[in-house]
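Engineer: no sequence on hand, only this structure:
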């Protein structure tokens, strides 16, 4: 089971990384906080202070077309906001993994 799926690179998370030293990741839905902490420490070589997780529900949508209504939804994901120790950084823009 691959714990870290991908980093979250948005304006809000980028600002959190600059100000609060917190980084966001999309993680495996069955992963717990201890597994996420170990995966981030192993992948990036930093010390993790805390991990906050959230389950994001799927978004449902309906499209009206010539052939009728089409229903769809996105996948449910789990996000993790990881706070690392003061003075350490994670370079998400470099492909070193």
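Structural biologist: Received, thanks. Nothing here was measured: the structure is a model prediction, and the numbers come from that model.
Engineer: going by C-alpha atoms from here, please, whenever you check contacts or count neighbours.
Structural biologist: Will do.
Engineer: list the buried residues of the helix or strand hosting residue 63.
Structural biologist: Per DSSP states H and E, residue 63 falls inside strand 60-65. Buried residues in strand 60-65, counted by 16 or more other Cα atoms under 10 Å: none are found.
Engineer: which strands and helices sit next to that strand?
Structural biologist: Using 3 or more Cα pairs under 8 Å, 6 or more residues apart in numbering; DSSP states H and E as the contact test, the elements touching strand 60-65 are strand 68-73.
Engineer: let me know the angle separating the strand it packs on from strand 60-65.
Structural biologist: With axes from the mean of the first three to the mean of the last three Cα atoms, to 10 degrees applied, the angle from strand 68-73 to strand 60-65 works out at 160 degrees.
Engineer: helices and strands around strand 68-73, which ones?
Structural biologist: Other helices and strands packing on strand 68-73, by 3+ Cα pairs under 8 Å, 6+ apart, are strand 60-65.
Engineer: which other residues reach the strand it packs on?
Structural biologist: Applying Cα atoms under 8 Å, 6 or more residues apart in numbering, the contact partners of strand 60-65 are 69, 70, 71, 72, 73, 74.
Engineer: another structure for you, compare them:
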């Protein structure tokens, strides 16, 4: 089973990537750090120096439209920030174009 869903791109994650060689991914909720280290080694052939995980819980959302107030909730997701050794890197643009192996 594939634990990594997709790379996570934002302004903050790109700044962290340039400074500290840290990459951000969205992962499955039931995954842990030990399984993730093995998964990154199998998928990309890299050794992970440090792993930080965080869970973002559901939030109430509302917006005003022509039909009135619409309310809902956002999804719960889990994010991981991995730090690599100094001599290793991941080509995320290549993985983004060939994301068949990430979305299985």
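Structural biologist: Structure's in. What do you need? Owing to the predicted nature of the structure, the values given are computational and were not obtained by experimental measurement.
Engineer: could you get me the TM-score between them?
Structural biologist: Overlay of the two chains. TM-score (TM-score structural alignment, normalised by the length of structure 1): 0.87; 97 aligned residues with a Cα RMSD of 1.7 Å.
Engineer: which one of the contacts of strand 60-65 of structure 1 is nearest to residue 16 of structure 1?
Structural biologist: Nearest to residue 16 of structure 1 among the contacts of strand 60-65 of structure 1, counting by Cα to Cα, is residue 74 at 25.9 Å.
Engineer: for structure 1, longest helix please?
Structural biologist: Scanning structure 1 for the longest helix, with DSSP state H as the assignment, gives helix 33-44.
Engineer: map residue 24 of structure 2 onto structure 1.
Structural biologist: Under the alignment (TM-score structural alignment), residue 24 of structure 2 pairs with residue 24 in structure 1.
Engineer: please report how far that match lies from residue 51 of structure 1.
Structural biologist: Computed as Cα to Cα, to the nearest Å, the residue 24 of structure 1 to residue 51 of structure 1 distance reads 10 Å.
Engineer: identify the contacts common to these two.
Structural biologist: In contact with both residue 24 of structure 1 and residue 51: 80, 81, 82, using Cα under 8 Å, 6+ apart.
Engineer: most neighbours, which of those residues?
Structural biologist: With neighbours taken as other Cα atoms under 10 Å, the top of those is residue 80, carrying 25 neighbours.
Engineer: ok, now how distant is that one from residue 48 of structure 1?
Structural biologist: Distance, residue 80 of structure 1 to residue 48 of structure 1, by Cα to Cα: 12 Å.
Engineer: likewise for residue 57 of structure 1?
Structural biologist: Counting by Cα to Cα, the gap from residue 57 of structure 1 to residue 48 of structure 1 is 26 Å.
Engineer: so for these two, which residue has more residues nearby?
Structural biologist: Between residue 57 of structure 1 and residue 48, counted using other Cα under 10 Å, the more crowded position is residue 48 (18 against 12).
Engineer: hang on, that one packs against residue 87?
Structural biologist: No: counting by Cα atoms under 8 Å, residue 48 of structure 1 sits too far from residue 87 to count as a contact (11.8 Å).
Engineer: outside of stretch 30-47 of structure 1 itself, list whatever touches it.
Structural biologist: 3-4, 27, 48, 50-53, 80, 82, 84-85, 88-90, 97.
Engineer: of these, which is the most crowded?
Structural biologist: residue 80 (25 neighbours).
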